[in-house]
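A.B. asks: pasted the sequence and its predicted model underneath.
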Amino acid sequence: MHVPDGFINAPLSAAAGVVAAGAVAVSLRGAHRELGGTSRAEGHGGERAAPLAGLVAAFIFAVQMLNFPVAAGTSGHLLGGALAAILVGPYTGVLCIAVVLLMQGILFADGGLTALGVNITVMGVVTVVVAYALFRGLVLVLPRTRRSVTVASFVAALVSVPAAAAAFTLVYAIGGTTDVPIGTVLTAMVGVHTLIGIGEAAITMLTVGAVVAVRPDLVYGARGLSTPLKLRVNGELVDAAPAVAPVARSPRKVWIGGLVSALVLAGFVSFYASASPDGLEKVAADQGIDKKVEEHAAAGSPLADYGVKGIEGVRLSGGLAGTIGVGATLAAGTGVFWLVRRRKAAAATAAQV
């Protein structure tokens, strides 16, 4: 659902850029708390939270390269807002998607640069807010089990995609560059993205379920999942104190497994992704939204269109581009989250002085 340049007029693109910048600023402040740690050992947890969040951004970048068919002549790909919010928290999740979209726009000419604000707002903010609100609501009413977390992640991801499609339609109704029947566009966008949402939900559920199965302590949405042991004291049930303080285990195996998975998906599996246009591209072509589309400012990039210029083999070129993309996104994401963590630590030190 990457919106290219020329779909939305300049005034609304600028306004969306302001909204996106505000959302990123708020998320930077909120991420201070989310990156505070996954264990009671605040400092140690915070140190490992930044690379894990960077890994989530890199993994989403990789999976977004895997377009899957959803209907005749139409494909879809992961948006990732629900997955990021559940794994690392909603504020950090918005930052993850923003990093991914920035890397895609600058390096791979995917998603317009003037439309970056629209893309962050629609693909990042809307999906994260809708998905995480629904996820938290479901977790509160469902039994406190790992299965409930995976079920809630499925539903949240499923709903977040058509919600983003509806948000794009609203943006286009306000500042679209062509005169098209908005009702028809809304029906087409929500319809095809509901199908894409099923794929998004399956990917999100499988990924969250896999991490929850081995390290539930690393999943932000699964924090507090375990129910404390109850003891009856003087006729009343009270929480029993843990006999031994929890030991913070290194997430190195999870991190390595996630990175290897991302590299394999982007460097090899992406070659077999569907070549059909995605949901937005298909609707845009059918409804005439793309009449004023503009050439991407980074069209001359050595990695434009997810290939390395100068390398003739399609498989090798695409694989190298995907691998470079994973590495760049991992480095950028980890750097951003490390800086957020450093600011949190510095603020805490200053407060103690």
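C.D. replies: Perfect, I can see it now.

A.B. asks: drop to CA atoms for contacts and neighbour counts, all remaining ones
C.D. replies: Noted.

A.B. asks: show me how far the host helix or strand of Gly17 is from its chain's centre.
C.D. replies: If you go by DSSP states H and E, Gly17 is part of helix 10-34. With CA atoms, centre = their mean, to the nearest Å as the basis, helix 10-34 stands 15 Å off its chain's centre.

A.B. asks: who does that helix touch, helix- and strand-wise?
C.D. replies: Applying 3 or more CA pairs under 8 Å, 6 or more residues apart in numbering; DSSP states H and E, one finds that helix 10-34 makes contact with helix 90-108, helix 116-119, helix 146-175, helix 314-352.

A.B. asks: dropping in the other structure now:
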Amino acid sequence: MHVPDGFFDAPTSIATGLIAAGAVGISLQRASREIRETGPALAGLTAAFVFAVQMVNFPVGAGTSGHLLGGALAAALVGPWTAVLVMSTVLLVQGLLFADGGLTALGTNITLMGLITVLVGYFVTRALLQVLPKRVGSVVPAATVGALVSVPVAALCFTGLYAVGGAVDIPLGKLATAMVGWHVLVGLGEAVITAAVLSAVVATRPDLVYAARHLQADLVLVDADGNSSTVSPDRPVAARPPGRSLGVGVAVTLLVAGVVSLFASAHPDGLEFVGAKLGFESAAKDSAVAGSPLADYGVSGIGNSHVSGALAGIIGVLVTIVVGLLIAKLASLRSARANADTTVS
């Protein structure tokens, strides 16, 4: 659902840019507690994983495809405020390095994919956890439904924005029906991916799942010497070295970006498909960085498309990890500075 430049008029793009900037600013202030619990490394890895999986378009029928948006998954893993930063990191890297989504539309993309999907996915997850059995395993079905709902809601929000400032005059009823209809199918894929990822993490390291923390019993940890210790789930995750788990996560992420992405569907995604059918695709403009050496997820100068795509994916993962870590560290520093100022005053 990456919106290109040209789909919306300037006032709408400016408005969504301000919304996105405000959301990121608030998230930088409020994500510190989540980052203390999950650790900045997990935020960086989550951003990289979402980036990698978004490269893998899956077919949804009739010549169209979809890909993970990832807001609900990120919120379940690292918390809603950190998830906004994670998704903003992914969209920033995609827009600047890979010309995926317009630069003037960056605020729109952050609003739709980095804010709407996170908030809808997280609130649905939390609401379901209030009625599901109070155990860690309940996070998986709750977040799965949250992921499913978040995608068509984002599509409906796109329709609302288009009603305000769309570049081409088209019947809004048809736009809403097409966008929501196709993105319900994309949402099903989103739900499957979210369920698979969370099931794997919950089964191995439930302490790394933010949404599961209040559902956990005390954990018994065993070190390399065989010594065991009991740790309360209220203790920040950062104090429990994730070590090998993060290493496995990085390896899986690189595998997805460097290998699995090569088998992605070549069909247009839901937004592109609807744009072509309803006639507003022609309003799209090339990104200002369309000439980037990594544009369209390939490395310029490398003739072999498979090698080029794999290398671009790996570069994207590494860059996203670094940027995600830096943003998580920035959020932590802002919190530490604010606490220091409060103490001094």
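C.D. replies: Ah, there it is. Keep in mind it's a predicted model, so treat the numbers as computed, not measured.

A.B. asks: got a TM-score for the pair?
C.D. replies: The TM-score (TM-score structural alignment, normalised by the length of structure 2) is 0.92; 329 aligned residues with a CA RMSD of 1.4 Å.

A.B. asks: just to revisit the earlier point, the helices and strands packed on helix 10-34 of structure 1 into CSV, with extra columns for mean neighbour count?
C.D. replies: Formatted as CSV, the helices and strands packed on helix 10-34 of structure 1 follow (neighbours: other CA atoms under 10 Å):
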stretch, mean neighbour count
helix 90-108, 27
helix 116-119, 27
helix 146-175, 23
helix 314-352, 19
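
A.B. asks: including distance to Ala284 of structure 1, could those helices go into JSON lines?
C.D. replies: Below are these laid out as JSON lines (distance: least, CA to CA, whole Å):
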{"stretch": "helix 90-108", "distance to Ala284 of structure 1": "19"}
{"stretch": "helix 116-119", "distance to Ala284 of structure 1": "16"}
{"stretch": "helix 146-175", "distance to Ala284 of structure 1": "11"}
{"stretch": "helix 314-352", "distance to Ala284 of structure 1": "26"}
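
A.B. asks: for those helices, which one sits closest to Glu42 of structure 1?
C.D. replies: helix 314-352 (10.0 Å; CA to CA).

A.B. asks: average offset of that closest one relative to structure 2?
C.D. replies: For helix 314-352 of structure 1, the mean deviation from structure 2 after alignment is 1.3 Å (mean CA distance after the TM-score superposition for structure 1).

A.B. asks: would you check the span in structure 1 matched by stretch 193-208 of structure 2?
C.D. replies: Mapped onto structure 1 using TM-score structural alignment, stretch 193-208 of structure 2 covers residues 203-218.

A.B. asks: same question for the matching stretch: list its buried residues.
C.D. replies: Buried residues in stretch 203-218 of structure 1, defined by neighbour count with 16 or more other CA atoms under 10 Å: 203-205, 207-209, 211-212, 216-218.

A.B. asks: which one of the residues you listed is nearest Gly81 of structure 1?
C.D. replies: Thr204 (9.6 Å).

A.B. asks: which residue is the nearest non-sequential neighbour of the closest one?
C.D. replies: Nearest non-adjacent residue to Thr204 of structure 1, counting by CA to CA, 6 or more residues apart in numbering: Leu83, 5.4 Å away.

A.B. asks: map that neighbour across to structure 2 for me.
C.D. replies: Checking TM-score structural alignment: Leu83 of structure 1 goes with Leu73.

A.B. asks: cool, and Ala299 of structure 1?
C.D. replies: Aligned partner of Ala299 of structure 1 by TM-score structural alignment: Ala290.

A.B. asks: its match touches Ala99, doesn't it?
C.D. replies: Yes - in this structure, Ala290 of structure 2 is within contact of Ala99 by CA atoms under 8 Å, at 5.3 Å.

A.B. asks: more crowded one of those two?
C.D. replies: More crowded of Ala290 of structure 2 and Ala99, by other CA atoms under 10 Å: Ala99, with 24 against 18.

A.B. asks: now do the contacts for the aligned partner of that one in structure 1.
C.D. replies: Matched to structure 1 by TM-score structural alignment, Ala99 of structure 2 sits across from Ala109. Ala109 of structure 1 makes contacts with 296-299, 301, 303-305, as judged by CA atoms under 8 Å, 6 or more residues apart in numbering.

A.B. asks: touching, Leu91 of structure 2 and Thr108? I think so.
C.D. replies: No - counting by CA under 8 Å, Leu91 of structure 2 stays clear of Thr108, with 10.4 Å between them.

A.B. asks: what number of residues lie near Gly257 of structure 1?
C.D. replies: Residue crowding around Gly257 of structure 1 was assessed by other CA under 10 Å; the count is 11.

A.B. asks: so what does it match up with in structure 2?
C.D. replies: Per TM-score structural alignment, Gly257 of structure 1 is aligned with Val248.

A.B. asks: what angle sits between the helix or strand hosting that match and helix 305-344?
C.D. replies: According to DSSP H and E, Val248 of structure 2 maps onto helix 244-258. Here helix 244-258 of structure 2 runs at an angle of 140 degrees relative to helix 305-344 (axes from the mean of the first three to the mean of the last three CA atoms, to 10 degrees).

A.B. asks: ok, the counterpart of Asn57 of structure 2 in structure 1 - contacts?
C.D. replies: Using TM-score structural alignment, the equivalent of Asn57 of structure 2 in structure 1 is Asn67. In this structure, Asn67 of structure 1 makes contact with 75-78, 273-275, 278, judged by CA under 8 Å, 6+ apart.

A.B. asks: gap between Asn67 of structure 1 and Leu35 of structure 1?
C.D. replies: Look at Asn67 of structure 1 and Leu35 of structure 1: by CA to CA, to the nearest Å, they are 31 Å apart.

A.B. asks: again, but for Val171 of structure 1
C.D. replies: When Val171 of structure 1 is compared with Leu35 of structure 1 (using CA to CA), they lie 32 Å apart.

A.B. asks: next: Gly307 of structure 1.
C.D. replies: Separation of Gly307 of structure 1 from Leu35 of structure 1 (CA to CA) stands at 34 Å.

A.B. asks: higher neighbour count, the two?
C.D. replies: Taking other CA under 10 Å, Gly307 of structure 1 and Leu35 do not tie; Leu35 has more neighbours (28 against 22).

A.B. asks: for that one, give me its contacts.
C.D. replies: 45-46, 49-50, 92, 337, 340-341.

A.B. asks: swap the cut-off to 6 Å and go again
C.D. replies: Contacts of Leu35 of structure 1 were listed using CA atoms under 6 Å, 6 or more residues apart in numbering, and they are 46, 49.

A.B. asks: show me what it lines up with in structure 2.
C.D. replies: Looking across to structure 2 (by TM-score structural alignment), Leu35 of structure 1 lines up with Ile35.
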